[in-house]
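1. Structure here, sequence nowhere to be found:
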């Protein structure tokens, strides 16, 4: 036989019976894939929530800036009127009244500058959240923050929660994996049967002896049998450990179920509270507008003091800013509910299919 040999072989093993271990390992892999998919969905829902929140934060910033600018213009008009009345000696207007109105007007200019900065920051935050370049120019399709009651009720939201929430579905996948782990460990008590086969070929320049033409190629098929007799109770303890892990997860599942439902209820109560606040605040804002307008006309006729008209102007601006902030919080809690329930992506896909 020549000293140089080239041996090529291929082996194959086919499990015939594993006592359920094979199916248990497959189930664990499938459950882990599902858990990873739900983690990805949770990330998608968080991005959707952040983009929506930042979107309406930009609208809120624009509203607050507009409110501050209107307040500044009104205070400037009051300052000019106060200066005119003071110089003409009309009524009881004093220099202190003029200085007070001027102080308030200059302060409002600082507030306007602050809100302008907030608007640019909110735009930058929205662009960053959307994953766009920092120098991207965006234009919003809306100018107002919607104010309408939420269509779904609390019971419906809780029902959808356990169908769509990614945290809940991820935890269910973890429990399925834990159950499969028990089955895998129990398989350690069972015998295992498998088929194995081998093909081989020997290449050598010598054609006689051990490497003759008949012996250069070959194959064999065998059956293997493994029977666990005694392993020092290791398998039994592994089964108990897996069962304990499942019991722990099932206990945590109860806490998670109640915890997520409580988060939904908390957000739902806040949302309704903000809506009721917005309705009441709108009535208060209308009264503040009427009060400011009446004080301005009365001031022109020297029927009210300077501080009264300034207070009415400031009060209206504060009420208007608070009203827009409540509208934003109302929308924010809606987005939080959508994120918790987790059906935002499914609804958007449904709309896309219907549009097609």
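-> Good, I have the coordinates. Remember, it's a predicted structure, so these values are computed and weren't measured experimentally. Numbers count the residues shown, from 1 in each chain.

2. use CA for all of it now, contacts and neighbours both
-> Fine.

3. And the spatially most central residue of the chain, which helix or strand is it part of?
-> By C-alpha atoms, centre = their mean, the chain has its centre lying nearest to residue 46, at 1.8 Å. Counting by DSSP states H and E, the element that carries residue 46 is helix 21-88.

4. alright, now check it against this:
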């Protein structure tokens, strides 16, 4: 029953933790990383900028309309009394024709005199079109620049994604390493405490000296803070890992084996060639040089004229009252060709061209600088991996010798040829070498991933 209770307790403890694989960790990190999400929004903005610039090659159509009602009250001084020319005719001599003409003229003059209040209604509707015909290539260069810019943002997103994958992978395996180191330290401390109990028992029987007891106690005292440090390192590694994947759940623990990755069978020259062909940073630098070249061409296009076509069709009315009748409408059509030719601007265009030339040369220098840095990085990571692989082989041999030494010490002790202290020393040595062995595996994994990234490989 006691054994069953222990098993049930262990199962409950295990069920309290959420084990997560490397692939799941990388997926969560990409989903929750704020820098990567922000870079994705930059990519969307770059796409929309490209569409905005490209829209300038199409005709620009606008509908402009207005409808207004006006009512004006004139001052009293501006209001003229009605005119009646018939009052100036002599009734004795004026004929009926004279009165008729006088009334007609009076009506005509009164129609010219403003009345108060004056009411007026008007409406206008216009369809306007503008089409760029020639800009010296500036519009074409702007579209190409916007397209390259969005490609750069896409590459920048991929670069950030690679960085996140590499960092998440390293943290994942650092947690596995930290857990291994804690297990080794716990086993070593348990062995030291077991040895101390045996030595103290022998001391009570007078079989060992006080020096042997003191030595066993010092071993326990030395291993206890080492275990505490290993546990603290594991907690810190887990905390950093959970922050990296964007899930602050204290029950999340990485699940996997600390095993060697497939060996990268590649020479240094091959690595340099592959890296220079596939590195995203170098591709971005080349595209930056293309943008600088397009900027130079854009400034040089400032010497050429600009040509545009403009056309419009308008429908308008104007009435001396609020009501607009069907016969109040009029139409207007226009089409024109506009040209702008630069003659002299104080040599500003020449200065812009010279500045763009300098920017183009700077981009070329920057591209060469990136190439040199990438060569150096690949060389360093290549040598780091080869050193890590050699160190692993050494530690592997040390593990075999330490395990063999422990077997021999146990065999000598069982045959009463050796003493129990030899077994303890062999166990302590094996624990120390195990720490170095697991560390060497992690170094190979980390160095392999770093070299893969510096070669532009997807993993």
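-> Perfect, I can see it now. Since the structure is predicted, the reported quantities are computational estimates derived from the model, not experimental observations.

5. ok, back up a step: moving C-terminal from the helix holding residue 46 of structure 1, which element do we reach first?
-> Counting by DSSP H and E, the element after helix 21-88 of structure 1 in chain order, helix or strand, is helix 95-129.

6. Just tell me what residue 198 of structure 2 corresponds to in structure 1.
-> Residue 198 of structure 2 is assigned residue 81 in structure 1 as its aligned equivalent, the criterion being TM-score structural alignment.

7. Quick check: closest non-adjacent residue to its match.
-> Across the structure, with C-alpha to C-alpha, 6 or more residues apart in numbering as the measure, the residue nearest residue 81 of structure 1 apart from its sequence neighbours is residue 300 (7.8 Å).

8. The one you found: neighbouring residues, count only.
-> By other C-alpha atoms under 10 Å, 13 other residues sit near residue 300 of structure 1.

9. measure it to residue 77 of structure 1 for me?
-> Note on residue 300 of structure 1: its distance to residue 77 of structure 1, by C-alpha to C-alpha, to the nearest Å, is 11 Å.

10. three-state assignment of the closest residue to residue 90 of structure 1 other than its chain neighbours?
-> On the basis of C-alpha to C-alpha, 6+ apart, the spatially nearest residue to residue 90 of structure 1 that is not a chain neighbour turns out to be residue 302, at 7.9 Å. For residue 302 of structure 1, the secondary-structure state derived from DSSP: H, G, I helix; E, B strand; the rest coil is coil.

11. which SSE is the counterpart of residue 224 of structure 1 in structure 2 in?
-> For residue 224 of structure 1, the equivalent position in structure 2 is taken to be residue 338, counting by TM-score structural alignment. Per DSSP H and E: residue 338 of structure 2 is located in strand 329-340.

12. For that strand, give me the average deviation versus structure 1.
-> Comparing strand 329-340 of structure 2 with its match in structure 1 after superposition yields a mean distance of 2.1 Å (mean C-alpha distance after the TM-score superposition for structure 1).

13. mind checking the SS state of residue 143 of structure 1?
-> When states are read from three-state DSSP, the local structure at residue 143 of structure 1 comes out as coil.

14. typo on my end, residue 120 of structure 2
-> When states are read from three-state DSSP, the local structure at residue 120 of structure 2 comes out as strand.

15. how about the strands in the stretch 151-300 of structure 1?
-> In the stretch 151-300 of structure 1, the strands defined using DSSP state E, counting those that start in this stretch lie at 192-203, 217-226.

16. and among these, the most buried is which?
-> Looking across the strands of the stretch 151-300 of structure 1 with neighbours counted as mean count of other C-alpha atoms under 10 Å, the highest average goes to strand 192-203: a mean of 15.

17. counterpart of stretch 20-36 of structure 1 in structure 2, which residues?
-> Matched against structure 2 by TM-score structural alignment, stretch 20-36 of structure 1 falls on residues 137-153.

18. buried set for stretch 423-434 of structure 2?
-> Of the residues in stretch 423-434 of structure 2, those scored as buried under the neighbour-count criterion (16 or more other C-alpha atoms under 10 Å) are 423-424, 426-434.

19. same question but for stretch 343-358 of structure 2, I mixed them up
-> For stretch 343-358 of structure 2, a neighbour-count test (16+ other C-alpha under 10 Å) marks 349, 352-353, 356-357 as buried.

20. For residue 134 of structure 2, grab the count of nearby residues.
-> 16.

21. quick one: the nearest residue to residue 36 of structure 1 once chain neighbours are set aside and residue 62 of structure 1, what's the gap?
-> Nearest residue to residue 36 of structure 1 in three dimensions, chain neighbours excluded: residue 170, at 7.7 Å (C-alpha to C-alpha, 6+ apart). Plainly put, residue 170 of structure 1 is 40 Å away from residue 62 of structure 1 if you go by C-alpha to C-alpha.

22. Next: residue 238 of structure 1.
-> Using C-alpha to C-alpha, residue 238 of structure 1 is found at 62 Å from residue 62 of structure 1.

23. Likewise for residue 259 of structure 1?
-> Separation of residue 259 of structure 1 from residue 62 of structure 1 (C-alpha to C-alpha): 36 Å.
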